[in-house]
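Undergrad: one predicted model, sequence on top.
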Amino acid sequence: MVLTVDEVSRRYPIHWLVWNNQHDELKTNLENKKYTEEELELKDPRGRTPLLLAVTLGHTESAQALIDAGADVNCEKDGWTAVQEATSSGNAALLSLVLSRRDYQRHVLRSCGIPELLRKLSLAPDFYVEMKWEFTSWVPLVSRMCPFDTYKVYKRGANVRVDTTLIGFENNHWQRGDRTYIFRGQGRSASLVELDHEAGTAWCERVEPAAPGAECPAPSARALQQRLAAPISINYLDTDKISFERNKSGIWGWRQDKTEPVNGYECKVFSANNVELVSKTRTEHLDKARRSSPRAPLAGLLALADSDTSAPSTPLLTPETEEPPRSRSREELNVVSWEEYFSGEAMERDIGRPKEITEKVQKFKATLWLCEDYPLELQEQIMPILDLMAAISSPHFAKLKDFIQMQLPAGFPVKIEIPLFHVLNARITFGNIFGTESGAAHVQCIAEGRRAACVLDDACFELGRGYRDAAAPEPRGEMDHDERLMHYAIQQSLMDAGTHDDQVDVWEALRGARPPSPLHETQLQRYEHCYILSYLISLNEQFLYI
C-alpha cells in the first residue's frame, strides 16, 4: 500500500527526516526531547530503525544526531549489523562513528550485567571441572592440524579462574600459549586479570558500571582500513529446524536406546538433526581486484576469529599503493523512491549499495551425551561461566553457549559434538569434576558416598609474583651480582692513577649510594676478591704494554 507524505511523516517521523537527510531539524527535535524512546527505536516497514536507515543511506550527520540521542547501535536487519552496513558504505568517518559507539554500548551492557552475573555466581555451589576441547575435521590434512586443549575451570563464590593453552587461530596457524583468566567479584564490581605465563605479563581491567558520559576512543586509522579492505562475513547456526532424536543400538528387531559411559557417568546418546551452518559474505565495498583475489584456503576453513573483527585476506591499503575505498553519493546509494520503500511491498532492489552476497548452507548432525545424575547444574553453574568466557575469550565459547541455550532433552551434556565451520567440528567433554579423577592444584576433594564437593584455596585466585604490567615497556636487562662485581673490577683497572678521593667507592659503583648498615663478613670477602681481580687485570695490561 502506497502511503502519502503526511502518512509517512506521521507514522515514521524520524525515518522521514533521515530519508531526506534533514539532520539539522532532526538534531533540534532530538535535543528538545520531541520523540520517545519507542519512536527512537521504531522499525519501518523494511525492518530498519532510524539509525540503521541513516547508516545504510550513508547519512553521517543524521547518524551522529541519533547516536548523540542514545540510539541503539547494536541494531540489525537480516543478520547484518549497523557496523557492517557502515563498512559496506565505504565511508571511513561513518564507520568510525558507529564502531566507537558500538564498543561503548557493548561496554555499558557488559558492565551493567556484572551485578547480575556476580549474584548468579555467588548463589551457585563451588566446583572445579575440566572442559576438554577436541577439534576434528573430515579433511585429512586439516584434521592433522587440529589441536586439542583442556580448559581448567575453578569457581568459588563470585571468583572464577580459567586456565588454557589454546588462544585461537590466525594466519593459518593455531595460536598456542599459556594463559590464565581470573575474574574476581568485589561488591557490585569485578576485576578481570589475564596472565601470560610465557611472557610473564599481567593485564588487569576493572569492570564496573560505566560512568555517565564516558566514551570509547575512536578506532585507529589502521583498524578502519582493515575493515574497509576485508569482506564482510557472518556465520551462525540456524536452529529453527533442529530436532532431537534418541540414538539406537543393536540389530534390527533387537534395537534399544543407546547409552555410553563418559568419564564414569552413564549417558544417553542423542542426535540433533537438521543443524544448518550458514555462512554469508558481502564484497560490494571492495574493488574487483580484492573481490577476485585468492584467499588462503586454510584461513577460510579454520578461521576461529569472529567474522566481524577478522583481518583482511589481502594486504592492507597504503597511500603509496592506491586510494582507500570511497563512500558513494546519495544518488548512487539510494535509487529507490520513498513511495516504494515505505509501502512495504516487494522491491526489485533494496536501498544502499547493491549487495553482493555469497551464501553457503550446509547441514550437519550434532551429537549429545546427556546424564541425568551429573553433579553439576547446567543453568546455575555452567551457563554463567560460558557467558563470561564468551565475552573475554575465544568465540567458539559463544557458539557452544548458543547451542546449549536451545531446548535440550533432560540431562547434563557431559559430551557435545557440534559443528563450528563447514569442515571443522568441536567435541567438548566435561570431566575430572571436583578433582575426583586426578588431583588438581589448589583443589581439595571432599567425597561422602556418591556425593562429592570440593574446597578451593585462596592461592587459586591470586596473581602470584614475577608478573609485570602488560602495558609497561619491556624491562631492561639487569646484571646479576657477580657480573656487577666483574664490571666494577674492570672499571677500577681502567682508571688513571690518582688520589684516594678519585677512586670510586664499591657501593657507589654497585648501588649508587653508601650502605645503610655494616657489611657482612662474607660480602666483604667478595669485595676483597674484587679488588684482587682488578689488580690482576691491571698487571696483565701492563705486561701486554711492555
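TA: Done, it's in.

Undergrad: contacts and neighbour counts: CA atoms only from here.
TA: Will do.

Undergrad: regarding the chain, what is its longest strand?
TA: Counting by DSSP state E, the longest strand found in the chain is strand 265-282.

Undergrad: tally of neighbours for the closest residue to residue 380 other than its chain neighbours?
TA: Closest residue to residue 380 apart from its sequence neighbours, by Cα to Cα, 6 or more residues apart in numbering: residue 124 at 5.8 Å. Using other Cα atoms under 10 Å, residue 124 has 19 neighbouring residues.

Undergrad: which stretch of helix or strand covers residue 362?
TA: According to DSSP states H and E, residue 362 maps onto strand 357-371.

Undergrad: repeat for residue 428
TA: Residue 428 belongs to strand 424-431 when assigned by DSSP H and E.

Undergrad: name the residues that touch that strand?
TA: By Cα atoms under 8 Å, 6 or more residues apart in numbering, the residues outside strand 424-431 that reach it are 129-138, 263, 301-302, 414-420, 437.

Undergrad: do stretch 533-546 as well
TA: With contacts defined as Cα under 8 Å, 6+ apart, stretch 533-546 is touched by 489-490, 492-494.

Undergrad: that older thread, and the next helix or strand after the strand holding residue 428, what does it pack onto?
TA: Heading C-terminal from strand 424-431, the first helix or strand you meet, by DSSP H and E, is strand 443-448. Applying 3 or more Cα pairs under 8 Å, 6 or more residues apart in numbering; DSSP states H and E, we find strand 443-448 packed against strand 451-456.

Undergrad: can you pull the buried residues of the strand it packs on?
TA: Within strand 451-456, the residues that qualify as buried by neighbour count (16 or more other Cα atoms under 10 Å) are 453-456.

Undergrad: okay, and which of the contacts of strand 424-431 map to helices?
TA: Secondary structure from DSSP state H places 301-302 of these in helices.

Undergrad: among the contacts of strand 424-431, the buried ones, what's the ChimeraX command?
TA: This is the ChimeraX syntax for the buried subset of the contacts of strand 424-431, where burial follows 16+ other Cα under 10 Å:
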select :129,130,131,132,133,134,135,136,137,302,414,415,416,417,418,419,420
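
Undergrad: which secondary structure elements does the next helix or strand after the longest strand of the chain contact?
TA: Moving toward the C-terminus from strand 265-282, the next helix or strand (DSSP H and E) is helix 288-292. In this structure, helix 288-292 makes packing contacts with no helix or strand, judged by 3+ Cα pairs under 8 Å, 6+ apart.

Undergrad: residues in contact with helix 288-292?
TA: Against helix 288-292 from outside (Cα under 8 Å, 6+ apart): 229, 283, 314.

Undergrad: please compare the first structure with the one that follows:
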Amino acid sequence: MASNGSTEVDQNSSTEDHSFDLHRAAFHGDVDEVREVLETVKLDDLKSQDKHGNTALHIAVMLGYKAVIEELVKHGSPVKEKNNLGWTPLDEAISYGDRDTIILLIKTLRGQIAAGIVERRQELIRSLVALEDFHINLRWEFHTWVPFLSRMLPSDVCRIYKKGASIRVDSSIGNFQEMKWSRGDKSFIFNGEDTNSSLTMVILDNEKKEFERKKLLRSDDNHGALHERVTDLMSHPIVYANMSTKPITVSRALAGWWFFKGPRSEQVGEYNTDVYDITDLILISRKRRDHLTPEQIKEFEHLQKKLESGRIEEKDFEDDKEDRDLIPSMPPPEKPTITWDQYCHAPTDQDPPHLGRPMDLKVDKKHFKASVWMAEECPIKLQKLLDILEVIVPYKHFHKLRQFVKNKIPEGFPVKLEIPVFPTVTAIVTMEEYKTCDTQDSKFLIPRDYTKFEPKENEDNCKASS
C-alpha cells in the first residue's frame, strides 16, 4: 500500500489485535490503508482508544500525517477525546505547530459540538417551554489571595431572560481564560421556535450596535478571526486543569466562638441559606510549553512571578489583540524512532511514549476549600438550568460549575457558590435575583437600528497572508 511519508513498517510486529488496525495505519501514515479500514468501521470505532488513551486521530496528529488527519476528521473522528494524560488531538496539533491542521481541527470540533447540541435540540426546547418564564441575575466575581489583585479582576452580572422557547443572556465579559479577559456589552439570543433545521444564535454587540447570526451546525468562521484564534493558541501554554472531586468532604460550616459554635446560616438576597464547607478539592494544572519560544516562556514566567508577588498591573491582564503578528507554522519535530510494536507494548504504569514534539511540561497541584450556600426552596431545577446555560452562555466556567454541583453537594438549590477556577483565583457565583415574569418580546428581537456585522475581507486576507 502507498505510504504518506510514513516511518518504516515494523514487519516483525507481534501485535495481533486487529481492533487497532486504524491506529496502526495512522501510526505508519498509510493513507490508503486508513481509507480501507474506514470503509469497515462504525462511528463508535473512531472513538476507540489504545492502552495509552490515544485515538487514531491523536496518533496521526502527533506524527504530522496531514492526509491521514483529513481522512479521519472527514469520517467523524472526535476532536474532543482526551488521552490518558488529558490531551486532545487539538492540544497535540498546537504542540506540533502546523496552522492548517489546527484550523482543520478547530472547525471540526465546532461542527461536532454543534451537531451534539442540535441532536439535543428537541429536548432543550421541551425543557425551555416546560419552565415558567423567568428573569435571573447571576453575579460572577473573581477573587484572589494575592495583594491588590482582586480589584483588577473582572466582575459581571449575567442577566438571563426566558420566554417560551426563547432565551437571552446579557454579559459584559466575553472570555476569561489563562488570566486574560475581554470586555464588552454583548447579548446572546437563542430562539427555539426558529424552524430552521440548524440551531441559530444571534449575537448583539450593544456598544457598536451590530448583530451577527451564528449557525451552530456550521464549523466555518470569519477567515481573519479564525487565524487570530490560531495565533492565540500558538502563543499560550496548552493547559489541562482537572479538579479532582473524589476525595472531597462536605460538612456544615460553623459560626460562633469556642463551644458556642453552631451551624452557620446566612441570608442571600431573599433566600435563607445553610452554608456548607467543601474540603479536599484538588486542582491539578498541567501546562505544556513545547511550542513556545524561549522568549514567550520567559514572558509567562515573569508574569507568574509578578502575580505571586502581588506586583501585577492591570495592563498585564487585559487581552489586547491589536497589531499582533500571526505566528507562522513551526518546523515539524523529528519523527520518533519507536516502532508500532514497541508503542503497543510500552508499559502503562509510566508516561506513554510521546510521538510528537518533546514535551515541556509543568505540573502544579493545589488543595482548595470551596463553600456553597444552599436554599431549601428550589425556584428552578438546577440541572435544567445548567442544561440551558451550557448551550448558549459563552462561559467555560459553566462546565466547571456543572462538575462541581454534580458531586456530593447537599439537597436544595445552591444560591451562592465559591469555587476555585485557577490556582490563585476563586470565582464567587451568586444568584442575586430570580423572578417569574412576562418579558417583553422586544428582548428577543434584533433592534432596528442595529446593522449586520460584516468582516473586512481585505484586512483578513492581509493578516492571514502575513
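TA: Perfect, I can see it now. Everything numeric here is computed off the predicted structure, so don't read it as measured data.

Undergrad: let me see the TM-score of these two.
TA: In this superposition the chains share a TM-score of 0.81, using TM-score structural alignment, normalised by the length of the second structure; 431 aligned residues with a Cα RMSD of 3.3 Å.

Undergrad: let me have the buried residues of strand 451-456 of the first structure in JSON lines, extended by distance to residue 259 of the first structure.
TA: Formatted as JSON lines, the buried residues of strand 451-456 of the first structure follow (distance: Cα to Cα, whole Å):
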{"residue": "453", "distance to residue 259 of the first structure": "26"}
{"residue": "454", "distance to residue 259 of the first structure": "28"}
{"residue": "455", "distance to residue 259 of the first structure": "32"}
{"residue": "456", "distance to residue 259 of the first structure": "33"}
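
Undergrad: re the thing from before, and of the contacts of helix 288-292 of the first structure, the nearest to residue 528 of the first structure?
TA: residue 314 (64.5 Å; Cα to Cα).

Undergrad: quick check: the longest strand of the first structure aligns to which part of the second structure?
TA: Aligned by TM-score structural alignment, strand 265-282 of the first structure falls on residues 271-288 of the second structure.

Undergrad: residue 181 of the first structure corresponds to which position in the second structure?
TA: Under the alignment (TM-score structural alignment), residue 181 of the first structure maps onto residue 188.

Undergrad: swap in residue 345 of the first structure?
TA: Matched by TM-score structural alignment, residue 345 of the first structure corresponds to residue 347 in the second structure.

Undergrad: measure that match to residue 340 of the second structure for me?
TA: Computed as Cα to Cα, to the nearest Å, the residue 347 of the second structure to residue 340 of the second structure distance reads 14 Å.

Undergrad: more crowded one of the two?
TA: Neighbours per residue (other Cα under 10 Å) separate residue 347 of the second structure from residue 340, with residue 340 holding more: 23 against 13.

Undergrad: so that one is in contact with residue 23, correct?
TA: No. Residue 340 of the second structure is beyond contact range of residue 23, at 9.4 Å (criterion: Cα atoms under 8 Å).

Undergrad: what's the burial count for residue 317 of the first structure?
TA: Close neighbours of residue 317 of the first structure, defined as other Cα under 10 Å, add up to 16.

Undergrad: what about it, helix or strand, and which?
TA: Using DSSP H and E, residue 317 of the first structure is not contained in any helix or strand.

Undergrad: my guess is it contacts residue 225, does it?
TA: Yes. With contact defined as Cα under 8 Å, residue 317 of the first structure counts as touching residue 225 (6.6 Å).

Undergrad: what do the two both touch?
TA: With Cα under 8 Å, 6+ apart, residue 317 of the first structure and residue 225 have common neighbours residue 324.

Undergrad: on that earlier part again, gap between the longest strand of the first structure and the chain center?
TA: Centroid separation between strand 265-282 of the first structure and its chain, computed with Cα atoms, centre = their mean, to the nearest Å, is 23 Å.

Undergrad: if we can go back for a sec, aligned counterpart of the residue nearest to residue 380 of the first structure in the second structure, please.
TA: Per TM-score structural alignment, the equivalent position to residue 124 of the first structure in the second structure is residue 131.

Undergrad: name the SS class of residue 40 of the second structure, please.
TA: Assigned by DSSP: H, G, I helix; E, B strand; the rest coil, the conformation of residue 40 of the second structure is coil.

Undergrad: likewise the one 5 residues further on?
TA: On the three-state scheme (three-state DSSP), residue 45 of the second structure is labelled helix.

Undergrad: which one in the first structure is aligned with it?
TA: By TM-score structural alignment, residue 45 of the second structure lines up with residue 39.

Undergrad: and the gap between that match and residue 63 of the first structure?
TA: For residue 39 of the first structure relative to residue 63 of the first structure (Cα to Cα), the value is 15 Å.

Undergrad: cool, residue 14 of the first structure as well?
TA: In terms of Cα to Cα, residue 14 of the first structure sits 11 Å off from residue 63 of the first structure.

Undergrad: with residue 192 of the first structure instead?
TA: To residue 63 of the first structure, residue 192 of the first structure is 33 Å away according to Cα to Cα.

Undergrad: that older thread, residues in contact with the match of residue 45 of the second structure?
TA: Listed by Cα under 8 Å, 6+ apart, the contact partners of residue 39 of the first structure are 12, 14.

Undergrad: try 10 Å this time
TA: Residue 39 of the first structure is in contact with 11-15, 49-50, counting by Cα atoms under 10 Å, 6 or more residues apart in numbering.

Undergrad: ok so, going back, pull out the buried positions in the match of strand 265-282 of the first structure.
TA: For stretch 271-288 of the second structure, burial by neighbour count (16+ other Cα under 10 Å) applies to 271-288.

Undergrad: what about residue 117 of the second structure, how many residues nearby?
TA: For residue 117 of the second structure, the count of nearby residues is 18 (other Cα under 10 Å).

Undergrad: what lines up with residue 463 of the first structure in the second structure?
TA: Under the alignment by TM-score structural alignment, residue 463 of the first structure pairs with residue 446 in the second structure.

Undergrad: same check, this time on residue 62 of the first structure
TA: In the second structure, the residue matched to residue 62 of the first structure (TM-score structural alignment) is residue 68.

Undergrad: give the contact list for the equivalent of residue 333 of the second structure over in the first structure.
TA: Using TM-score structural alignment, the equivalent of residue 333 of the second structure in the first structure is residue 328. The contact partners of residue 328 of the first structure, by Cα under 10 Å, 6+ apart, come to 57-58, 89-91, 285, 334, 352-353.
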